[in-house]
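In: quick one: sequence and predicted model below, then my questions.
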Amino acid sequence: MIIDTTEVRAINSFSRLESLKEVYGLIRLLVPIFIPIFGITIGILIIVWLERKLSAGVQQRIGPEYAGPFGILQALADGTKLLVKEDLLPSRGDIRLFSIGPSIAVISILLSYSVIPFSYRLVLADLSIGVFLWISISSIAPFGLLMSGYGSNNKYSFLGGLRAAAQSISYEIPLTPCVLSISLLSNSSSTVDIVEAQSKYGFWGWNLWRQPIGFTVFLISSLAECERLPFDLPEAEEELVAGYQTEYSGIKFGLFYVASYLNLLVSSLFVTVLYLGGWNLPIPFILIPDFFGINELGGIFETTIGIFITLAKAYLFLFISITTRWTLPRMRMDQLLNLGWKFLLPISLGNLLLTTSSQLLSL
């Protein structure tokens, strides 16, 4: 039997080409997934450093300054410490619920980033129901907190989980009519369409001026959703010894820590997208090329500017949430529920009614 070496080489070359195509396809699949995760991780580290520095400034302290230049690596050092610490498990708790709870809290919030447009061409999924996907996904996170509190077999943890569920329900309901009002004004529920609807008149085209009541309710509800002071009842140290986090240590405690800052960042980005014009500058976009002496904006330059503007606007919400933490006292649980059900919910429904009436009259 005579074997043609040329044919064998051709077969080997073809098989190598097919394997290279498979590797290339795998890379193309994984790169869009890992790049946002890497960017979000860097953003969380920066937010932790900013909060510590701003909090120190409010209290007339220095803050972290030894781990890296200006203490910028302090958050990374703390995260590394949590990774290597011993992961303790409660002897009489439900280990499955105890272990799954932190993962549910993180994953549900991470999925919300898929519909956030950082620039005109930089969004993972431009869905027609983008903002409502965020609301539905964010409502899953309290289930993880409730599971964690119940699985810890600790009365303080369980009470913290119950508070987290009650607080989430109380403030997601007023938040939804605010999002509905924005969708009515923009004639779309896509986050990209909502931003583009605010790009015509620059600063004066933002939904902040057309929805001042909705913006205020959305801002308060977002702070409550993030469990930031004065709405940090589920983890009140003086009452519940950190609530649902009491029995956690190591990487699982780190996941709760990451989830809180993930939620804060995603809320600030949605405030930017819904009310502050997203990636658009305060001046009309059509005047920018003439102002900078550029013939046409596009490509990497436009994307970079869009990312910078989006993050700069999101920093305003972060600054408000950090300064609020050291300005207002913590509310009681009955005050928190009364604010959500008896004050914010009627106002948000009235705002939705006014928005619907104005849209019907304009037809």
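Out: Great, that's in hand.

In: going forward, measure contacts between C-alpha atoms and count neighbours the same way
Out: OK.

In: let me see the ranges of the helices in the stretch 51-200 of the chain.
Out: 74-84, 95-110, 130-138, 141-151, 155-186, 191-196 (DSSP state H, counting those that start in this stretch).

In: which of those sits most buried?
Out: Most buried of those, by mean neighbour count (mean count of other Cα atoms under 10 Å): helix 141-151, with a mean of 26.

In: the helices of the stretch 51-200 of the chain into TSV, with extra columns for distance to residue 49?
Out: Listed next are the helices of the stretch 51-200 of the chain as TSV, based on distance: least, Cα to Cα, whole Å:
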stretch	distance to residue 49
helix 74-84	6
helix 95-110	20
helix 130-138	25
helix 141-151	25
helix 155-186	26
helix 191-196	29
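
In: of all those helices, which lies closest to residue 282?
Out: Taking Cα to Cα, helix 191-196 is the member of the helices of the stretch 51-200 of the chain nearest to residue 282, at 12.8 Å.

In: helix, strand, or coil at residue 228?
Out: Three-state assignment for residue 228 (DSSP: H, G, I helix; E, B strand; the rest coil): coil.

In: pretty sure it sits against residue 327.
Out: No. Contact between residue 228 and residue 327 fails when scored by Cα atoms under 8 Å: they sit 11.9 Å apart.

In: and the two? which has more neighbours close in?
Out: residue 228 (20 against 12; other Cα atoms under 10 Å).

In: please report how far the more buried one lies from residue 320.
Out: Distance, residue 228 to residue 320, by Cα to Cα, to the nearest Å: 11 Å.

In: ok, residue 303 next?
Out: Applying Cα to Cα, the value for residue 303 to residue 320 is 27 Å.

In: same question, residue 271
Out: Distance of residue 271 to residue 320, computed by Cα to Cα: 12 Å.

In: more neighbours: these two, which one.
Out: Higher neighbour count among residue 271 and residue 320: residue 271, with 22 against 12, using other Cα under 10 Å.

In: out of the helices of the stretch 51-200 of the chain, flag the one nearest residue 247.
Out: Nearest to residue 247 among the helices of the stretch 51-200 of the chain is helix 155-186 (7.6 Å), distances taken as Cα to Cα.

In: for the closest one, packing partners?
Out: Contact here means 3 or more Cα pairs under 8 Å, 6 or more residues apart in numbering; DSSP states H and E; on that basis helix 155-186 packs against helix 130-138, helix 141-151, helix 191-196, helix 212-225, helix 237-240, helix 333-338, helix 345-361.

In: alongside the first one, take a look at this:
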Amino acid sequence: MNLSPFLTFFLLTVVKIVIVLVITLTSVAYTVLLERKVAGRMQNRWGPSRVGPFGLLQPLADGIKLFLKEDLMPLAIQKPLFVIAPIIALSCALVSIAVVPFGPLTEVHVHGQPGFDLFDISNINIGLLVILGITSIGVYGIALSGWSSNNKFALLGSLRATSQMISYELALGLSLVGIVLRAGSLNLRTIVASQSAHGALSWNILGGFQIVAFVVYLISAFAEANRTPFDLPEAESELVAGYHTEYSSMKFAMFFMAEYANMITISCVATLLFFGGASSPWGNALPNIGGAIGAAIFPVLWFVLKVFCFLFLFIWVRWTIPRFRYDQLMAFGWKVLMPIAIVNILVTALVMSVRS
């Protein structure tokens, strides 16, 4: 049966979306297991080790448990908003993966027409803006969950998340302006290509002298993902569980998954913007092993390794650094990170103008 070029392209894109979604959700589940394992080692205990070999089936057991738990609905809630809030949070966390190029530019010819890229779902010119826009919308899910729960702890948690997002979103966005100035584009593939000439020496964090921007981005990203030491919206010692106090079963699981999906997205963006994406640290110095297949697979492995290092850093920080006070959190964002990000933009622009 001969399919039209458009229908073939559409079907292949759907298959790619399904594969990426399955891989992302599986990564979310096993990032939770990684966190529990690393936390166990840091506290001189084993962590999950009973379900499956080395505890590798623990995420499956946790998923089944959450799916089968009773879904409690408090009486005085705003039900439509209460239900839709975790959907918004998880959807925004997953949709942003669509513009992440996780491998080299590998086009497949469909009916003689090039343009089907194997290693990203959508290659658009404003990919970086899309990620920033979609991830910032995710806070609406948190805000709605706190308000619709009719619970003072949940409301305080959602208010904290909203003000935290406004404060650190500015510093995070400004920290990336230097990267955009150097690449001259908001296209993520163009930004990665601008870092691939000489391996690690071309990466923005080294060759681009954007280490200050990277530190600002990383700190802001911890606050964006509501991770320790900036996990004030769900501070157990103050707010029980914050914005998801009233949630149970799969609704709670969706918030949980959204947090870890955001961690993966943040790690992917940091890899793309500061560490050369899927490029090798040695650039073109290494011989081509495995021909065309090796040229496609090895960059993906480099990308996964870099993302894994960032995820490990998220976990390491959680079990090492204590939580900030809320006034410290807000003052640090407005009085420290934002001025540093602005100065970084001015210095980067000045250096580029002098060099040109």
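Out: Arrived safely, thanks for sending. Quick caveat: nothing in here was measured; it's all calculated off a predicted structure.

In: of the helices of the stretch 51-200 of the first structure, which is nearest residue 57 of the first structure?
Out: helix 74-84 (16.7 Å).

In: output the contacting helices and strands for the closest one.
Out: By 3+ Cα pairs under 8 Å, 6+ apart, helix 74-84 of the first structure packs against helix 5-58, helix 250-275.

In: what's the most buried one of these?
Out: helix 250-275 (a mean of 22).

In: so how far is whichever helix or strand comes after that one off the chain centroid?
Out: Downstream of helix 250-275 of the first structure, the first helix or strand assigned by DSSP states H and E is helix 288-292. Chain-centre distance of helix 288-292 of the first structure: 32 Å, with Cα atoms, centre = their mean, to the nearest Å.

In: cool, and stretch 327-338 of the first structure?
Out: Distance of stretch 327-338 of the first structure from its chain centroid, counting by Cα atoms, centre = their mean, is 23 Å.

In: please work out which residues of the second structure line up with that stretch.
Out: In the comparison with the second structure, stretch 327-338 of the first structure aligns to the range 320-331 (TM-score structural alignment).

In: still on that earlier bit, switch the helices and strands packed on helix 155-186 of the first structure over to TSV; also include distance to residue 298 of the first structure.
Out: Shown next, in TSV, are those (distance: least, Cα to Cα, whole Å):
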stretch	distance to residue 298 of the first structure
helix 130-138	25
helix 141-151	38
helix 191-196	16
helix 212-225	31
helix 237-240	50
helix 333-338	47
helix 345-361	34
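
In: out of those, the one nearest residue 261 of the first structure is which?
Out: Judging these by Cα to Cα, what sits closest to residue 261 of the first structure is helix 212-225, at 11.6 Å.

In: what comes up buried for the closest one?
Out: Judged by neighbour count using 16 or more other Cα atoms under 10 Å, the buried positions of helix 212-225 of the first structure are 213, 214, 215, 217, 218, 219, 220, 221, 222, 223, 224, 225.

In: can you tell me which residues contact the equivalent of residue 177 of the first structure over in the second structure?
Out: Here residue 177 of the first structure is matched to residue 174 in the second structure, going by TM-score structural alignment. Contacts for residue 174 of the second structure (Cα atoms under 8 Å, 6 or more residues apart in numbering) come out as 338, 341, 342, 345.

In: give me that answer again for 6 Å
Out: Counting by Cα atoms under 6 Å, 6 or more residues apart in numbering, residue 174 of the second structure makes contact with residue 341.

In: check the spacing between it and residue 26 of the second structure real quick.
Out: Distance from residue 174 of the second structure to residue 26 of the second structure, by Cα to Cα: 32 Å.

In: same check, this time on residue 79 of the second structure
Out: 30 Å.

In: for the spatially most central residue of the first structure, which non-adjacent residue is closest in space?
Out: Central residue of the first structure (Cα atoms, centre = their mean): residue 266, 1.6 Å from the mean position. If the residues on either side of it in the chain are set aside, residue 266 of the first structure comes closest to residue 113, at 6.8 Å by Cα to Cα, 6 or more residues apart in numbering.

In: same check, this time on residue 72 of the first structure
Out: residue 49 (6.1 Å).

In: can you tell me how far the equivalent of the one you found over in the second structure is from residue 91 of the second structure?
Out: Using TM-score structural alignment, the partner of residue 49 of the first structure in the second structure is residue 33. Remark: distance between residue 33 of the second structure and residue 91 of the second structure (Cα to Cα) = 22 Å.

In: same thing with residue 50 of the second structure?
Out: With distances taken as Cα to Cα, residue 50 of the second structure is found 32 Å from residue 91 of the second structure.

In: also residue 171 of the second structure?
Out: Applying Cα to Cα, the value for residue 171 of the second structure to residue 91 of the second structure is 24 Å.

In: try residue 290 of the second structure
Out: Residue 290 of the second structure sits 38 Å away from residue 91 of the second structure, going by Cα to Cα.

In: one more: residue 80 of the second structure?
Out: To residue 91 of the second structure, residue 80 of the second structure is 17 Å away according to Cα to Cα.

In: next: residue 109 of the second structure.
Out: 31 Å.

In: could you do residue 203 of the second structure as well?
Out: According to Cα to Cα, residue 203 of the second structure stands 31 Å off from residue 91 of the second structure.

In: so what corresponds to the residue nearest to residue 266 of the first structure in the second structure?
Out: Mapped onto the second structure by TM-score structural alignment, residue 113 of the first structure lines up with residue 97.

In: if you tally nearby residues, what's the number for that match?
Out: Close neighbours of residue 97 of the second structure, defined as other Cα under 10 Å, add up to 25.

In: over to residue 247 of the first structure?
Out: 23.

In: which strand or helix spans it?
Out: For residue 247 of the first structure, there is no host helix or strand (DSSP H and E).

In: if we ignore the residues flanking it in sequence, what's nearest it?
Out: residue 152 is the one closest to residue 247 of the first structure (Cα to Cα, 6+ apart), at 6.2 Å.

In: and the one you found, what's its match in the second structure?
Out: By TM-score structural alignment, residue 152 of the first structure lines up with residue 149.

In: residue 355 of the first structure too?
Out: By TM-score structural alignment, residue 355 of the first structure lines up with residue 348.

In: how close does that match sit to residue 97 of the second structure?
Out: From residue 348 of the second structure to residue 97 of the second structure the distance is 29 Å (Cα to Cα).

In: same question for residue 16 of the second structure.
Out: Applying Cα to Cα to residue 16 of the second structure and residue 97 of the second structure gives a distance of 12 Å.

In: which ones are touching residue 307 of the first structure?
Out: Residue 307 of the first structure neighbours (Cα under 6 Å, 6+ apart): 118, 119.
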